[in-house]
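>>> take a look and give me a structure for this.
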Amino acid sequence: MGIFQLNVHRSDANRSVLTSTSVEKLLWESESEAEYTIGWVRIMLGLVLFASGFLVSSGTAASTEEYDLNRLRVMALVTVFAFLALGITSLLLVISRRFRPWMAFVLVTGDAAILGLSLYFALDGIGLGGNWVAAVPTIWALPLLLAVGALRYRPLVQIWVTTATMIAVVGVVSVLGFRLFLTGIETTASLGELRESIGPLFSLPPYIMRAVILTLMGLTTVLGMVRSRRLLMRAVSETARRANFARFLPAEIAPLVGENEVATWRQGRRQQGTILFVDIRGFTAYAEKLDPARLSVFISSFRRRVMRATEAYGGVVDKFIGDGALVVFGIPEPRSDDCARAVECAHRLLTLLDQWNIKRGFDPPIRVGIGIHTGEMYYGLVGDDRRLEFTVLGDTVNVAAKIEQATKRFNIALLASETVVMQAGQQRSWEEVGREPLGGRGEHVAIFAYTGTTPIR
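You can find the predicted model right below:
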């Protein structure tokens, strides 16, 4: 029992699995939230497109009656219903928890198809060529679709939505061709001047630049998503690492072992300290009478009382060992009253257990054995990055454990070494009950039992 170790880090493989699972769960939740938001964006987009289509058709009616105005308005209505249907579908998939990652590709393909069809019928209904696509309000839904796509944290989906929307827009331009004016309008001198002034803006080279800019916009959002995903992975990994580190180290020690202090703690330290061992008597026979659920509650209740007594007197629970515990006084720095606080902690724990027996009516009552010893000990972090452990070891630990075991033979709940009694300044309250070779080097250690009156706490 010379080494009592506390696991701080699990193996890299297990830690990677846990981190990966946490990240995937977080990304999945983010994915569902993103699709929910994008679903509402689709609904709002449908309403905006309907309004813009109506305004375009009304505004162009004053200039020409050569196209079917009703057809244009019908197509605007079809567009709004298409986006509404797609938005409602995505919302229902998320709300009903039926949404799957592959469905995002289908939904964004639907976005691109609706956008392309809306552009085509808007331009064709007015009688304009494909080079007028930039003049239709619907085209500016493209940056919006690219922007909201960045909510997904899925670069492949963003690459696909960029590609699909560009295919839709280029397809509309290719099918309708390039025409500067409305179909059926004859070119006059004034129109010739207009052609010279605005014609270059709707020629092929500017559209190539517009296409390149929109593509770069989509790729930029992809890069932003990749960077955000990497930062998220790193954040979750670091959080998981710190959580595991704090979880398995004693609560009083974890804040002292920062990222830059691990190397110092690995070097270890030898110093004076006081060790308290506590163990439940006859626990094996008692545990056999309990079902697993009740046994778990029992152990948890016992440990809470150990923690309460330890924290009250500035100790550190280094490790719970089944139905027992190892408590250290003097970490991280030794104090002159370590022994006195260890003794007070033992009394407090015995009082808490007496109250527990009365409260629960245990039959037979719960009894423990407590052994205390003080002396030089080693503590620090040992191991490599795959398995880092907090360790307390030395002859002092061995002696304290054997004193605790001696409580069975003497049938006394609390025993301490002579050194503890002397340093605590409580010689009048303790009585020697034996001297035994408890040390690792065969040294005889005087064992004392408490005979004083324990104050009511």
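>>> alpha carbons only for contacts and neighbour counts from here, please
Fine.
>>> tell me where the stretch 201-350 of the chain has strands.
Using DSSP state E, counting those that start in this stretch, the strands of the stretch 201-350 of the chain run over 269-280, 316-321, 324-329.
>>> my guess is Ala416 contacts Ile372. True?
Yes. Taking contacts as CA atoms under 8 Å, Ala416 lies within contact range of Ile372: 4.6 Å.
>>> more neighbours, those two?
Ranked by neighbour count (other CA atoms under 10 Å), Ala416 and Ile372 place Ile372 first, with 33 against 29.
>>> ok, then the element right after the strand or helix carrying that one?
Ile372 belongs to strand 368-384 when assigned by DSSP states H and E. For strand 368-384, the succeeding helix or strand toward the C-terminus, using DSSP H and E, is strand 387-393.
>>> just checking, next helix/strand downstream of that following strand?
Sequence order places helix 395-410 as the next helix or strand after strand 387-393, per DSSP H and E.
>>> list the contacts of the helix or strand just after that next one.
For helix 395-410, the succeeding helix or strand toward the C-terminus, using DSSP H and E, is strand 414-417. With contact meaning CA atoms under 8 Å, 6 or more residues apart in numbering, strand 414-417 is reached by 346, 369-374, 403-404, 406-407, 445-450.
>>> middle-most residue in the protein, spatially?
Val236 (5.2 Å; CA atoms, centre = their mean).
>>> for comparison, sequence B:
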Amino acid sequence: MLTPATGVDVLSRRRRPAAPFAPSRTGRRPRPTTARERRAMAWAYARAAGRSDEMVTAVLLAITVVVAAAVVALAPHLGGRLVARELVLCAAAAAYFGLTWGALRTGAGRRATALRWLGATVEPAIVTVALWIVAHTNGAAWAAAAPAWALYAVVMAANVLRMDPRLCVYGGAVAVLGHLAVYFGAVAPGLTAADVARVPPLGAWGAWAGALWLSLVAAALAVATERMRRLAITGGSEVWRRQRLEAELSRFVSPDVAQAILRGDAVAGAAERREVTVLFCDLRDFTGLCERWAPEDVVALLNEFYEEACRLIRNHGGTVNKFLGDGLLALFGAPDEHPNHAQAAAEAAHEIVYAVDSLRERGGVWAHLDVGIGLDSGHVVCGAVGAQSRLEYTAIGSVVNRAARLQGLSKRANRRIVLSRDCVDRLGPRANVVALGEVPLKGFDDPVAVYAFRYS
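Prediction:
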């Protein structure tokens, strides 16, 4: 099986040239200030509003298509001239909505803002033109009874999705002016006294009542939009704070443990039994390294080694459980289960070794860098251990202790990766290992069968 990062067959250990060592990111992550948080929320809100604009335009385009289809279906009852004029208007509206949608997809900043205000102006105007065409083509009575008046409410409601209460007020004002302009400019001149006497709402007071109704709807929509906007900003701010907190926690514990802490699952005594592979890694001759080189150089070496080792462990589904001075303890199979935890740990171990080789080629303080790794598989108890005021997620069991002893044995055995029989059994028959015999380990009554990869 070839690993993608290094081109190494973990089971047969046929080594190919290692990939170049990726430069790691150094320094602390910038802590966002309150002003930065506000800018982030404003950007997120603007992005959400832009997506809402696209959705509004797409919905109005669909409504235009439906209206055009309805006009065609009702053509025998509407008359040829009205159908032709309404279809021309629908085609123009569809072209406008299509172009606006395309512009919103590629536009940002001032262009998107201008398109929002343009939409709040043009959309009620389209309804006004449609009613004017009906009044001049089929008469005032037709226009007064046309269902197109309800489209004013539809285009006003569309402004809610633009998440700007000012657009709701402005769009409502344009709709009210259009409503009054159609009535007094096209409908009222064609009505007779008999029409008004027969249907009183056709009179001027009915037009003013409709204008008042549209104004109240616009005000209600503006209030609802402002409320929705505040909830969106508050919710987005909470999500952003949670993500920032999770990112900060992940610098001290693994991402999985950080999520458990934020969920409130990290409770003292909450433990579970898991089958895992433990990887215990330690830098060799670190004390001598500290004596020969300046502390700043040693800290830089240690940080970069940890950065790369953690990245490789995460890439293979492992969790860095803790740092131990010049070493680290990683778990494969906890807190999240891993179906091939032994294979993943072996691949991560070999890639760490090859990364160290790449670092050593730099010379200087890096020339003395070397590593020893111990691997063991078995059952451990994982969970939050400690007092309620201070908890630590850890794994407890003989597997952890044995992996640490195997790592200590690696230098005496002149091997960089040493593993137990349990780990070899889980790797399967293709594991290209060599037996080092049964070795007594401190803290264990019986000798332990020890193995190493042939090319480690």
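>>> about what we covered before: of the strands of the stretch 201-350 of the first structure, which approaches Leu86 of the first structure most closely?
Closest approach to Leu86 of the first structure among those is made by strand 316-321 (56.8 Å; CA to CA).
>>> what's the closest non-adjacent residue to the corresponding residue of the first structure for Ala175 of the second structure?
With TM-score structural alignment as the criterion, the equivalent of Ala175 of the second structure in the first structure is Thr165. Nearest residue to Thr165 of the first structure, sequence neighbours excluded (CA to CA, 6 or more residues apart in numbering): Ala112, at 4.7 Å.
>>> can you report how many residues neighbour the aligned partner of that neighbour in the second structure?
Aligned by TM-score structural alignment, Ala112 of the first structure pairs with Pro124 of the second structure. Per other CA under 10 Å, the neighbour tally for Pro124 of the second structure reads 26.
>>> and the one 3 residues further on, by the same measure?
Applying other CA under 10 Å, we find 23 other residues in the vicinity of Val127 of the second structure.
>>> how far off centre is the helix or strand hosting it?
According to DSSP H and E, Val127 of the second structure maps onto helix 110-138. Centroid separation for helix 110-138 of the second structure versus its chain: 37 Å, with CA atoms, centre = their mean, to the nearest Å.
>>> overlap of the contact sets of Ala416 and Ile372 of the first structure?
Between them, Ala416 of the first structure and Ile372 share the contacting residues Ile403, judged by CA under 8 Å, 6+ apart.
>>> aligned partner of Arg38 of the second structure in the first structure?
Checking TM-score structural alignment: Arg38 of the second structure goes with Ser16.
>>> near that match, how many other residues are there?
Neighbour count for Ser16 of the first structure, taken as other CA under 10 Å: 15.
>>> mind checking how far it is from Arg241 of the first structure?
10 Å (CA to CA, to the nearest Å).
>>> from memory Val226 of the first structure sits against Arg152, does it?
No. Between Val226 of the first structure and Arg152 there is no contact under CA under 8 Å: 10.6 Å.
>>> neighbour count: those two, which is higher?
Arg152 (21 against 17).
>>> ranges for the helices of the first structure?
12-61, 69-95, 103-126, 141-149, 155-176, 189-198, 204-248, 262-267, 283-287, 292-312, 338-360, 395-410, 418-424 (DSSP state H).
>>> out of these, nearest to Asp384 of the first structure?
Among these, the nearest to Asp384 of the first structure by CA to CA is helix 262-267 (9.4 Å).
>>> if we can go back for a sec, in the strand holding Ile372 of the first structure, what's buried?
Judged by neighbour count using 16 or more other CA atoms under 10 Å, the buried positions of strand 368-384 of the first structure are 368-375, 377-382.
>>> stretch 315-332 of the second structure too?
Buried residues in stretch 315-332 of the second structure, counted by 16+ other CA under 10 Å: 316-322, 326-332.
>>> how far does that stretch sit from its chain's centre?
Here the centre of stretch 315-332 of the second structure is set off from its chain's centre by 26 Å, with CA atoms, centre = their mean.
>>> stretch 128-135 of the second structure vs the first structure, average offset?
In this overlay with the first structure, the average offset of stretch 128-135 of the second structure from its partner residues is 2.2 Å by mean CA distance after the TM-score superposition for the first structure.
>>> distance of Glu259 of the first structure relative to Arg241 of the first structure?
Note on Glu259 of the first structure: its distance to Arg241 of the first structure, by CA to CA, is 11 Å.
>>> look at these two and report which has more neighbours.
It is Arg241, of Glu259 of the first structure and Arg241, that has more neighbours when counted by other CA under 10 Å, with 18 against 8.
>>> quick one: contacts for that one?
Arg241 of the first structure neighbours (CA under 8 Å, 6+ apart): His9.
>>> where's whatever residue of the second structure lines up with it relative to Ala48 of the second structure, distance?
Aligned by TM-score structural alignment, Arg241 of the first structure pairs with Arg241 of the second structure. Noted for Arg241 of the second structure: a distance of 18 Å to Ala48 of the second structure, by CA to CA.
>>> next: Arg311 of the second structure.
Separation of Arg311 of the second structure from Ala48 of the second structure (CA to CA) stands at 33 Å.
>>> now His316 of the second structure
Distance of His316 of the second structure to Ala48 of the second structure, computed by CA to CA: 35 Å.
>>> ok, Gly383 of the second structure next?
To Ala48 of the second structure, Gly383 of the second structure is 39 Å away according to CA to CA.
>>> and for Tyr96 of the second structure?
22 Å.
>>> next one: Val174 of the second structure
Remark: distance between Val174 of the second structure and Ala48 of the second structure (CA to CA) = 25 Å.
>>> so the two - more neighbours on which side?
Using other CA under 10 Å as the criterion, Val174 of the second structure and Ala48 rank with Val174 on top: 20 against 15.
>>> would you confirm that that one contacts Pro124?
Yes. With contact defined as CA under 8 Å, Val174 of the second structure counts as touching Pro124 (6.5 Å).
>>> relative to Arg195 of the first structure, how far out is the residue of the first structure most remote from its centre?
Seen from the C-alpha centroid of the first structure, the residue lying at the greatest distance (CA atoms, centre = their mean) is Ala189, 69.1 Å away. Ala189 of the first structure is 10 Å from Arg195 of the first structure, where distance means CA to CA.
>>> check Thr21 of the first structure too.
Computed with CA to CA, the distance linking Thr21 of the first structure and Arg195 of the first structure is 61 Å.
>>> next one: Leu6 of the first structure
For Leu6 of the first structure, the distance to Arg195 of the first structure - CA to CA - is 82 Å.
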